[in-house]
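Q: Sharing a model that was predicted from the sequence below.
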Amino acid sequence: MNAPNRHELFVLDDGEKGVEVIEDTKIPNAATFKIIKQDHTLGNMLRSQLLAMPSILFAGYKVPHPLEPYFILKIQTDGSITPTEALEQAGNALLKLISDLQAKFKAEFAYKDVEGVDGVAEDPYGALPSNMTTSAWGSSTRFYADYS
């Protein structure tokens, strides 16, 4: 097959930089970033986070070829911040979002070991034992996808 070894898709080589910055000379307050050893997962999250920022005029990404482990991210700002600062802020916001999501996920599934009514362990997915009509928290349903 023509596919590279799997570790080559995400492990940086010695001396290899993870991000290359190319300043755009034709468009004001714009830059192109080549993010090495990443794919659509990070590209789409960064694009979404950047577009949520009020100082961003344009943010888009593309993966030139599926066998090449990098994507190109283009950012244009209104001039209040540089594209590099915008990318850094978006990355930090994503790290915080993922950390919060991880904490909420762990907190919800920590209830797995809590015993329900009558000493019967409650199913972490919200299903109730046949002899119970409500859960230990007072409702018959659990919404684990509620991250608000």
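A: Yes, it's here. Residues are numbered from 1 along each chain as shown.

Q: When you work out contacts or count neighbours from here on, use the C-alpha atoms and nothing else.
A: Will do.

Q: And the residue nearest the centre of this protein?
A: M45 (5.3 Å; C-alpha atoms, centre = their mean).

Q: tell me which element the closest residue to that residue other than its chain neighbours falls in.
A: Computed as C-alpha to C-alpha, 6 or more residues apart in numbering, the closest residue to M45 that is not its neighbour in sequence is L94, at 7.7 Å. According to DSSP states H and E, L94 maps onto helix 83-109.

Q: repeat for E20
A: With DSSP H and E as criterion, E20 is part of strand 19-23.

Q: ok, residues contacting that strand?
A: Contact with strand 19-23 is made by 30-36, as judged by C-alpha atoms under 8 Å, 6 or more residues apart in numbering.

Q: Comparison target, given below:
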Amino acid sequence: MNAPDRYERFVVPEGTKKVSYERDTKIINAASFTIEREEHTIGNILRMQLHRDPNVLFAGYKLPHPLQYKIIIRIHTTSQSSPMQAYNQSINDLDRELDHLKNAFEAEMLKFSRDY
């Protein structure tokens, strides 16, 4: 079969950065972030979180090719922020939101297990 090994889709090769940053030279306050070994799940969640930030003018992502296991996130911000600040803030906000979701789920599971 021509399909690549499944292991290749998820493990970042040694010497490769998980996230790389490239500033846009044509547009002020714009940049691209390449995230290795990720796909639509992370791209869409991160894009939606970036859209919640009032300083973000544009946030989008793309998969360059189905056989390349990376996404490219493009961010354009106002002059009050930078793409790096917006990216870091969205990652931190998502981390807190997912921690809250995990804790709420575990609390409900604990209540459910006590009832039975």
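A: Okay, I see it. Treat the numbers as computed from the prediction; the structure is a model and nothing was measured.

Q: what's the TM-score here?
A: After superposition, the two chains reach a TM-score of 0.94 (TM-score structural alignment, normalised by the length of the second structure), with 116 aligned residues with a C-alpha RMSD of 1.1 Å.

Q: circling back to that earlier point, inside strands: which ones of the contacts of strand 19-23 of the first structure?
A: Those of the contacts of strand 19-23 of the first structure mapping onto strands are 30-36, per DSSP state E.

Q: Tabulate those (CSV), appending distance to F58 of the first structure.
A: Output for these, formatted as CSV (distance: C-alpha to C-alpha, whole Å):
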residue, distance to F58 of the first structure
A30, 9
A31, 11
T32, 11
F33, 13
K34, 16
I35, 17
I36, 21
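
Q: Using CSV, please lay out these together with distance to E108 of the first structure and neighbour count.
A: Shown next, in CSV, are these (distance: C-alpha to C-alpha, whole Å; neighbours: other C-alpha atoms under 10 Å):
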residue, distance to E108 of the first structure, neighbour count
A30, 42, 23
A31, 41, 20
T32, 40, 20
F33, 37, 19
K34, 37, 20
I35, 34, 19
I36, 35, 20
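
Q: Show me which of those is closest to D13 of the first structure.
A: I36 (10.5 Å; C-alpha to C-alpha).

Q: Nearest residue to that closest one in space, please, no chain neighbours.
A: Y70 (4.5 Å).

Q: tally of neighbours for the one you found?
A: 23 (other C-alpha atoms under 10 Å).

Q: how near is it to L95 of the first structure?
A: According to C-alpha to C-alpha, to the nearest Å, Y70 of the first structure and L95 of the first structure sit 20 Å apart.

Q: and if you look at G79 of the first structure?
A: For G79 of the first structure relative to L95 of the first structure (C-alpha to C-alpha), the value is 25 Å.

Q: helix/strand/coil for I72 of the second structure?
A: strand (DSSP: H, G, I helix; E, B strand; the rest coil).

Q: doesn't R47 make contact with it?
A: No: if you go by C-alpha atoms under 8 Å, I72 of the second structure and R47 don't touch, sitting 10.8 Å apart.

Q: overlap in contacts of the two?
A: Common contacts of I72 of the second structure and R47, defined by C-alpha under 8 Å, 6+ apart, comprise Y61.

Q: Which of the ones in strands among the contacts of strand 19-23 of the first structure sits closest to D14 of the first structure?
A: D14 of the first structure has its nearest neighbour among these in I36, at 13.1 Å by C-alpha to C-alpha.

Q: Trace that closest one over to the second structure, please.
A: Correspondence of I36 of the first structure to the second structure, assessed by TM-score structural alignment: E36.

Q: Measure the mean distance from the helix holding L94 of the first structure to the second structure post-superposition.
A: Taking mean C-alpha distance after the TM-score superposition for the first structure, the mean distance separating helix 83-109 of the first structure from the aligned residues in the second structure is 0.7 Å.

Q: Report all helices and strands that that helix contacts.
A: Helix 83-109 of the first structure sits against strand 30-36, helix 40-51, strand 70-77, with contacts defined as 3 or more C-alpha pairs under 8 Å, 6 or more residues apart in numbering; DSSP states H and E.
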